[in-house]
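*Asks:* Sequence isn't available, so here's the structure alone:
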């Protein structure tokens, strides 16, 4: 019997941060959060989430921010 198992990413989720200000270019409403969740699967059926990774990008200056660079304003708006 052959058993296919492993990990694979789910569909990326996007969320526009309308009230947060970009710390680099000071533009409000230009930030978009991208969240990707990794799942464990057997026979390409997702069983449970292993990890989650969120990045934020400014559409004005194209600067990207990782988890450790989020401001309190960004964290508060993501948790809503």
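*Replies:* On my side now, so go ahead. Worth saying up front: this structure is predicted, and the values here are computed from it rather than measured. Numbering: from 1, shown residues only.

*Asks:* For the rest of this, base every contact and every neighbour count on C-alpha atoms.
*Replies:* Fine.

*Asks:* Secondary structure element holding the residue nearest the centre of the chain?
*Replies:* For the chain, the residue nearest the mean C-alpha position is residue 35 (2.0 Å; CA atoms, centre = their mean). Per DSSP states H and E, residue 35 falls inside strand 31-42.

*Asks:* One more to weigh against that first structure:
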């Protein structure tokens, strides 16, 4: 019997952060929070979520911030 298993990314969700300043370029209201789950699958059927990748991206300067780099203002807005 052959088993096909592994991990695969789920659907990405994007949410704008209103009134939050980008620490790099100091523009207000340009940050977006992007969340993407990673699922364990068996025969291409997602069974359970393994982890969720979450980061912020500025649409002005294109700088990305991982969860460990979030400022206090970003964490409060989430």
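*Replies:* Looks like it arrived, so ask away. Everything numeric in this text was worked out from a predicted model, so none of it was measured.

*Asks:* one step back: so how many other residues sit close to the nearest residue to the residue nearest to the centre of structure 1 once chain neighbours are set aside?
*Replies:* Using CA to CA, 6 or more residues apart in numbering and skipping the chain neighbours, the partner closest in space to residue 35 of structure 1 is residue 54 (4.3 Å). Neighbourhood size, residue 54 of structure 1 [other CA atoms under 10 Å]: 17.

*Asks:* do the one 3 residues further on as well
*Replies:* Residues contacting residue 57 of structure 1 under the criterion other CA under 10 Å number 18.

*Asks:* contacting residues for it?
*Replies:* 31, 32, 33, 63, 64, 65 (CA atoms under 8 Å, 6 or more residues apart in numbering).

*Asks:* so which of the residues you listed is the most crowded?
*Replies:* That'd be residue 31 among the contacts of residue 57 of structure 1, by other CA under 10 Å, with 26 neighbours.

*Asks:* how close does the closest residue in space to that one that isn't next to it in sequence get to residue 21 of structure 1?
*Replies:* Nearest non-adjacent residue to residue 31 of structure 1, counting by CA to CA, 6+ apart: residue 58, 4.4 Å away. For residue 58 of structure 1, the distance to residue 21 of structure 1 (CA to CA, to the nearest Å) stands at 9 Å.

*Asks:* repeat for residue 63 of structure 1
*Replies:* Taken as CA to CA, the spacing of residue 63 of structure 1 relative to residue 21 of structure 1 amounts to 12 Å.

*Asks:* Show me the helices in structure 2, by range?
*Replies:* Using DSSP state H, the helices assigned to structure 2 run over residues 72-77.

*Asks:* can you pull out the strands in structure 2?
*Replies:* Along structure 2, counting by DSSP state E, strands occupy 5-9, 13-17, 31-42, 45-58, 64-66.
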